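> no sequence for this one, just the structure:
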């Protein structure tokens, strides 16, 4: 476990597919802050990936240019989740199980190892679902604990944490993880655009933590409990309770990350 927020990295840019432009944030900088500053300069920042130059955590902010309404664009979180599964599957031992906790948590062997966070232009929040605008940009941030529980810039105390090292993955550089995630993310985005959301739903359901079991989630957007059935067509969570299907909408993402306790 490490609680040093300024642990240095290698100073080397990750080798990403040509569609992405890599940038580094310093050990004491937030990739999100650097990404927001890049957007604020008025540049076309779409495709920029800001990567934390740290060895203890794989932390990257992907600046995206959504071409679809907000509620549809939010499904990119699930696209990234299945990409993370493929990416980790290519570089960690096969006996280590990677699963998903809806809507934004990455689990390793049943414990929290990190998650995703969405940042949108000012004024776009949970109520934006009513008008469903097309965002000018979206930042999708991926954080995965490599060496131990990190201190980061999100208020609150992470809960039930593990790390790749604690699960037996040694000598895996965060840069390698980000490189693998970026490649698999690009593949899954292409599949999403070509074949729609169903392939992502099927892949997500197969990795859902507690799939077909009774679950109870209390998240920033609300709470839901029942037998986990998987994703609905909009990327929300479906459960069965008292003989009826109940749903938690994906817009709960906009209330803040579910994997950090206040």
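Thanks, I have it. What you see is a predicted model, and the numbers here were worked out from it, not measured in a lab. Numbers count the residues shown, from 1 in each chain.
> C-alpha from now on. contacts and neighbour counts both.
Fine.
> How much space separates the nearest residue to residue 51 once chain neighbours are set aside from residue 49?
Leaving aside its sequence neighbours, residue 51 sits nearest to residue 60 (C-alpha to C-alpha, 6 or more residues apart in numbering; 4.3 Å). Residue 60 sits 6 Å away from residue 49 when distances are taken as C-alpha to C-alpha, to the nearest Å.
> Pick out whichever of the two has more residues nearby.
Per other C-alpha atoms under 10 Å, whichever of residue 60 and residue 49 has more neighbours is residue 60, with 31 against 28.
> tell me which element that one is part of?
Residue 60 belongs to strand 57-64 when assigned by DSSP states H and E.
> And the contacts of that strand?
31-32, 35, 45-52, 137-147, 150, 174-175, 177-178 (C-alpha atoms under 8 Å, 6 or more residues apart in numbering).
> Which of those residues fall within helices?
Within the contacts of strand 57-64, membership in helices is found for 31, 32, 35, 174, 175, 177, 178, as judged by DSSP state H.
> of the residues you listed, closest to residue 257?
Residue 257 has its nearest neighbour among the ones in helices among the contacts of strand 57-64 in residue 32, at 13.9 Å by C-alpha to C-alpha.
> In addition, the following structure is provided for comparison:
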């Protein structure tokens, strides 16, 4: 059986049970080409990661996190029933019909916002099927199956994620950050709610032009830089 098909310049690598995010970071450190897509698909979970080689400083390159989120929303939106809604958390969380269904994570060769990274990896983890436990005990956590997406094929979704992400990368490259900002803002989860990220909390107002998180507390607005979304390289 052939593996997933990806657009030109993207190459797939099945990880056979290993964590695709960790494998992608390892391959990136070895100097693999940008466009590597690592993946592991089981009945319960879709895990994948994409290696990028951005030619801009890290602070600008981290737009790949919202771009990959938009790409995922567009992909699932095209494959799922029309009543299924997908929203994105600032830190990478993915919400399906309001409940947590997965997340994106990001790592890079540097954490210096002014430095151009040698590589950047975005990972995706998505819950596909329930393990049979009582979902009533965790109403804020869901799976695609629980949200009526039984007919969504995980490999089709993986392929669509990469395709739609590429569309938005090209749009960012051609038009700048504004269309990405506008699209992501319309998909943001929790606007107007009290949210916490690390030690910071407040009313989530949205993001600034650099995708910094705006939190309002005690009549002051704090900006949490998008570099705070970086995870430790596995």
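That came through, no problem. What you see is a predicted model, and the numbers here were worked out from it, not measured in a lab.
> How close are the two chains, by TM-score?
Overlay of the two chains. TM-score (TM-score structural alignment, normalised by the length of the second structure): 0.89; 227 aligned residues with a C-alpha RMSD of 2.2 Å.
> quick one: contacts for the residue nearest to the spatial centre of the first structure?
The centroid of the first structure falls nearest to residue 116 when counting by C-alpha atoms, centre = their mean (2.5 Å). Residue 116 of the first structure makes contact with 77, 104, 105, 106, 140, 141, 142, 143, 257, according to C-alpha under 8 Å, 6+ apart.
> isn't residue 216 of the second structure right next to residue 224, touching?
No - contact between residue 216 of the second structure and residue 224 fails when scored by C-alpha atoms under 8 Å: they sit 11.0 Å apart.
> what does residue 175 of the first structure align to in the second structure?
Under the alignment (TM-score structural alignment), residue 175 of the first structure pairs with residue 155 of the second structure.
> how about residue 37 of the second structure, what's its match in the first structure?
Aligned by TM-score structural alignment, residue 37 of the second structure pairs with residue 49 of the first structure.
> Can you give me the distance of that match to residue 138 of the first structure?
Residue 49 of the first structure sits at a distance of 12 Å from residue 138 of the first structure (criterion: C-alpha to C-alpha).
> all helices of the second structure, in order?
20-30, 58-61, 64-79, 154-175, 178-187.
> can you put those in a markdown table and add mean neighbour count and distance to residue 210 of the second structure?
Listed next are those as a markdown table, based on neighbours: other C-alpha atoms under 10 Å; distance: least, C-alpha to C-alpha, whole Å:
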| stretch | mean neighbour count | distance to residue 210 of the second structure |
| --- | --- | --- |
| helix 20-30 | 20 | 24 |
| helix 58-61 | 21 | 7 |
| helix 64-79 | 22 | 11 |
| helix 154-175 | 18 | 13 |
| helix 178-187 | 16 | 9 |
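> picking that back up, setting aside sequence neighbours, what's the nearest residue to the match of residue 175 of the first structure?
What sits nearest to residue 155 of the second structure in space, not counting adjacent residues and going by C-alpha to C-alpha, 6+ apart, is residue 4, at 6.2 Å.
> now do residue 117 of the first structure
Once flanking residues are discounted, residue 117 of the first structure sits nearest to residue 141: 5.1 Å by C-alpha to C-alpha, 6+ apart.
> Identify the residues contacting the counterpart of the one you found in the second structure.
For residue 141 of the first structure, the aligned residue in the second structure is residue 123 (criterion: TM-score structural alignment). By C-alpha under 8 Å, 6+ apart, the contact set of residue 123 of the second structure is 20, 21, 47, 48, 49, 50, 104, 105, 106.
> Residue 188 of the first structure versus residue 194 of the first structure, what's the distance?
On the measure of C-alpha to C-alpha, residue 194 of the first structure and residue 188 of the first structure end up 10 Å apart.
> if we can go back for a sec, quick one: map the residue nearest to residue 155 of the second structure onto the first structure.
So, by TM-score structural alignment, residue 4 of the second structure is matched to residue 14.
> Now do its match against residue 225 of the first structure, distance only.
Residue 14 of the first structure is 40 Å from residue 225 of the first structure, by C-alpha to C-alpha.
> Between these two, which has more neighbouring residues?
residue 14 (22 against 17).
> you'd agree the more buried one is up against residue 174?
No - between residue 14 of the first structure and residue 174 there is no contact under C-alpha under 8 Å: 9.4 Å.
> Setting aside sequence neighbours, what's the nearest residue to residue 21 of the first structure?
Nearest to residue 21 of the first structure is residue 48, by C-alpha to C-alpha, 6+ apart, at 4.5 Å.
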